[in-house]
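> 3D, please:
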Amino acid sequence: MSLTRALSQSLLDNLTINIIVLNHQLQVNYINPSAEVMLATSHQRCLNLPINEIITEQSKDITLEEALKKGHPCTKLDAHLILHDNQSIMADYVITPIQADSQTYYLIEISTLEALKISRDKVTHTQLEGNKMLLRGLAHEIKNPLGGIRGAAQLLERELTDNTFKEYTRIFIEEADRISNLVDQMLGTNKLPQLEITNIHEILERVYQLIAAESQGRIKLIKDYDPSIPELRIDAQQMIQALLNISRNALQAVTETRVDVPCIRFKTRIIRQLTIGTTRHKMVLSIEIIDNGPGIPDAIKDTLFYPLVSGRSEGTGLGLSITQNIITQHKGVIECHSQPGETTFSLFLPFKE
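Down below sits the predicted model:
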C-alpha cells in the first residue's frame, strides 16, 4: 500500500462522520469505524453486500437507493433511514460519485442528527438550570417563614396543657415539615454521588425485585441484560432511586390503563462512540426501561423532566426531575421516546476512560 493510500485510509478510519463506500454495483467496499458503530455491524460483515441490505430509506420522494442509481451527486436533509436491524434514524446524507482506477465508486457521508440534539440538549439544560435557580429562590422564601411557624408551634405546644389544643400544634409542626420536605424534593438532591465500583445488574435486580413485589404478579417483567458489561463507578443508592422512579411510572402506566399483557422490559447494552453534551465517550452504558402502556401525553412530552410536571392527577411530578438530577451528577444523560403502546426511558452513563 502506497503512503498516499495509507494516509487516505487512516483519515477515513479516524473521521467521526459515518462513511460508506460503494462500487458501481452499489455493493459495500468500505465502511469506516464510525459507520460500524452507527450500523452496529463490522466492515467484514458488510463487505460486498448490496447497500439495500444494510440501509434503506423511507421517503415519499427519491430514496437513497434511487439517488445512487441515478449516479449524480445528491444531498438530503432529515432523511428517515432504516438500518439492517430495523432500527430507524434521522440523518442528513451526501452522495458523491468518485472515479478511481477506471471505475465509479460512491462515497456516502451520513450525519446523524446528533449535532442538532446536542444543541437542543444545551437549550434544555439552560432552561432547567434557570428553573432550578427560580426554585431555589422560592424555596428560600418558603422555608424561612415555615421555620418561624414551626418554631412558634413548638413554643406554643410547651405552654399548652390541654391535649386537644396540643393536637393542633402537632398538625402545624407536621405540615410545616411536610412542606419543607416537598420543597427539598423539588430542588433535588445536592448530595454528591458516593462513587463505588458497582455491577449495574445488581442494581437492576434490586429494582426488579421491588417492582415485582409491588406489581403482585399483575404484569410481565422481562430482563434483557448484556452479561459482558463491565462494572462502573456509580452511587448505588442514588441509582436505585433513579431507576425505581422510572420503573414505578412504568408500572402505573401499564396497570392503570387497559393493556392486554402489561409488560416492563429492563435492558442493558454497551454503546460505543456516543456524545454526551459536548464530550464523545468511547464506551457508554445504556439502560432502557420499556413499557407497553398508553404512552406519555403530547402536552407534557417537552417538559417531562421539569419539577411538578405529571401526567397523573395524583402525581407530584418530582420523580423524573430527581432522576434527571441524579443521572446528570453521574455525567450521564436521560432520554425518553414515547408513542401509544411503547414508552422507552434510556439512561446513558459513561465509563471512566
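> Please count neighbours and contacts with C-alpha atoms only from this point.
OK.
> quick one: the residue lying farthest from the centre of the chain and residue 170, what's the gap?
Distance from the centre of the chain peaks at residue 161, with 56.8 Å (Cα atoms, centre = their mean). In this view, residue 161 and residue 170 are 13 Å apart by Cα to Cα, to the nearest Å.
> same thing with residue 307?
Per Cα to Cα, residue 307 is found 29 Å from residue 170.
> more neighbours, these two?
Taking neighbours as other Cα atoms under 10 Å, residue 307 and residue 170 compare with residue 307 leading, 22 against 15.
> wait, doesn't the more buried one sit right on residue 324?
No - between residue 307 and residue 324 there is no contact under Cα atoms under 8 Å: 10.3 Å.
> another one to check against the first:
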Amino acid sequence: MMTEQPTTDASEILDSLTGAVVVIDGERRITRMNAAAESLLHVSSRQAFGERLTQLLPALAVLADPIGQAFAEGASYTEREMRLALGPERTITVDCAITPLDGASSLLLEFEQLDRHLRISRENRLIAQNQAIRELIRGLAHEIKNPLGGLRGAAQLLESELSDDDQKEYTRIIISEADRLRTLVNGLLGPESRIEHSPTNLHEVLERVRHLASAEAPAGVEIQRDYDPSIPLLPAAGDQLIQALLNLVRNAMQAVGDSGRITLQTRTHRRFTIGDRQHRLVARVNVIDNGPGIAPELQDQIFYPMVTGRAEGSGIGLPIAQNLVNQHGGLIECTSEPGRTVFTVWLPLEEA
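Okay, the predicted model is just below:
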C-alpha cells in the first residue's frame, strides 16, 4: 500500500533544502521528492510519486545493490562520484548518501551534484571577468570619447564653412563615423544608471528577436522555437533584453552562414544558483545553432571585447550581451562542439 503524499509542512521543509532529496519505500517506489531533486533529475514530484525509482530514472540502476543492502542491514551507504546519464545530452556527476528511515522501512537518498561546484566557480569567474572588462573599458572610454567629441565638433564647423555639397559629403562621413564610434563605446559601457525593470513576457521578447533575425537571415537559415509556456513574467528592461538576445542570435546566424538551423528554447529551473546567489526560480534561454562550433582556444575568451573567430567580426556583440544580462542579475554561458553550439542565458524570475 502506497504511503500518503507528504503534508504541506513536510514538503516545505524538504523544498527549503538546497540538496536534492528523494525518499523511497520498501518497494523502491518514490514517496517524496524535493524541489532541488526535481531540478537535478529533471522530473516533477507529481510525475515521480508512486513510480519505481529505476523505472522512472534508469540511470539510478547503479544504486540497486547499495539500496538493497541498506534495506537488508538498516545501514547507511555513500556512493561517490557516480556519473548519471539522464538524457542523450545530459550527464551529471553526483555523490549519493543512502540513509534508512523508520526502521529501514524507507530510505532517504541525498544527491550532491559535484558538477554544480565547478559550474559556480566558472560563473563567478565569468562575472568577475565581466566586471574587470567594464572597468577597463570605462577608463578607455573617456580617453576615446573626448577626442571624438572634438573631432565631430570640428567637422560640423568645417561643414558650416563649405558651400560645395560634394565637399560636405566628406564632413558628413566624419560626423557619421564619430557618432558610430560613440555609440559603439556607449554600447560596451552599458547604461550609466540602473536599468528600470518592469514585468516582461520573455516569449514576447524572443518573438521580437525572432522576427528581427528572420528579416536578416538568408533563405536557407531556419529559426525554430521550443518554448515552455509556463514561464511567468520576469522583471526586466525589455529593450535591453531584446538587444542581448538579438546579439546572440546574430552570432548564431553568422556561424551557420547561408544554411543551417537556429533554435530558441526556454525552460525554468527551481532553486538555482547564479554565481553565489541562489534564486527560487530562474528562466533558461538557449540559443542553439548547428554551425561548425567555436575553436577550443577561443571558448574561454569569447566574452572579451574584440575577440572573434571571424575576420569580418567586430568582437563586441557577445560582451555587450553579457553586460546587459549581468545587469539583470543573470549570466550567459557557452558550450560548443562541431555541429552544436549553445549559448545559455540564465535570468532570475524574481527581482534582486
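> Can you name every helix or strand that the longest helix along structure 1 contacts?
If you go by DSSP state H, structure 1 has its longest helix at helix 114-159. Where contact means 3 or more Cα pairs under 8 Å, 6 or more residues apart in numbering; DSSP states H and E, helix 114-159 of structure 1 is packed against helix 163-187.
> The helix it packs on relative to helix 114-159, how many degrees between them?
Between helix 163-187 of structure 1 and helix 114-159, the angle comes out at 160 degrees (axes from the mean of the first three to the mean of the last three Cα atoms, to 10 degrees).
> in helix 163-187 of structure 1, what's buried?
Going by neighbour count (16 or more other Cα atoms under 10 Å), the buried part of helix 163-187 of structure 1 is 166, 169, 172-173, 176-177, 180, 183-187.
> so how far does stretch 143-155 of structure 2 sit from its counterpart in structure 1?
With mean Cα distance after the TM-score superposition for structure 1, stretch 143-155 of structure 2 departs from structure 1 by a mean of 3.4 Å once superposed.
> Pull out the buried positions in stretch 295-312 of structure 1.
Of all the residues in stretch 295-312 of structure 1, those buried under the rule 16+ other Cα under 10 Å are 295-296, 304-307, 309-311.
> go on, stretch 108-124 of structure 1?
Buried residues in stretch 108-124 of structure 1, counting neighbours by 16+ other Cα under 10 Å, are found at 108-112, 121, 124.
> so who does residue 107 of structure 2 touch?
23-25, 67, 70-71, 98-101 (Cα atoms under 8 Å, 6 or more residues apart in numbering).
> quick revisit: okay if I get the buried residues of helix 163-187 of structure 1 as a markdown table plus distance to residue 269 of structure 1?
As requested, the buried residues of helix 163-187 of structure 1 are exported to a markdown table (distance: Cα to Cα, whole Å):
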| residue | distance to residue 269 of structure 1 |
| --- | --- |
| 166 | 57 |
| 169 | 53 |
| 172 | 50 |
| 173 | 48 |
| 176 | 44 |
| 177 | 42 |
| 180 | 39 |
| 183 | 36 |
| 184 | 34 |
| 185 | 31 |
| 186 | 31 |
| 187 | 31 |
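> next one: the helix or strand residue 97 of structure 1 falls within to chain centre, how far?
In the assignment (DSSP states H and E), residue 97 of structure 1 maps to strand 88-100. How far strand 88-100 of structure 1 lies from its chain's middle: 27 Å, per Cα atoms, centre = their mean, to the nearest Å.
> Please apply the same query to stretch 118-125 of structure 1.
13 Å.
> And the helices in the stretch 201-350 of structure 1, which stretches?
For the stretch 201-350 of structure 1, the helices defined by DSSP state H, counting those that start in this stretch cover 236-255, 298-301, 319-329.
> Between these, which one is closest to residue 201 of structure 1.
For those, the distance to residue 201 of structure 1 is smallest for helix 236-255, at 10.9 Å, taking Cα to Cα.
> and the angle for that closest one with helix 319-329?
Using the same axes, to 10 degrees: helix 236-255 of structure 1 against helix 319-329 is 140 degrees.
> Tell me the residues of structure 2 aligned with helix 236-255 of structure 1.
Using TM-score structural alignment, helix 236-255 of structure 1 corresponds to residues 238-257 of structure 2.
> buried sites along that stretch?
Neighbour counts over stretch 238-257 of structure 2 (16+ other Cα under 10 Å) mark 238, 240-253, 255-256 as buried.
> Could you list which residues are in contact with residue 232 of structure 2?
Residue 232 of structure 2 makes contact with 201, 349, according to Cα under 8 Å, 6+ apart.
> err, residue 216 of structure 1, not the other one
For residue 216 of structure 1, no contacting residues are found, by Cα under 8 Å, 6+ apart.
> what does residue 292 of structure 2 give?
Taking Cα under 8 Å, 6+ apart, one finds 255-256, 337-340 in contact with residue 292 of structure 2.
> Taking these together, which two end up most distant?
Within the contacts of residue 292 of structure 2, two members stand farthest from each other by Cα to Cα: 256 and 337, at 13.3 Å.
> and of the helices of the stretch 201-350 of structure 1, who's closest to residue 129 of structure 1?
That would be, of these and by Cα to Cα, helix 319-329, which comes in at 10.6 Å.
> In structure 2, what range does that closest one match?
By TM-score structural alignment, helix 319-329 of structure 1 lines up with residues 317-327 in structure 2.
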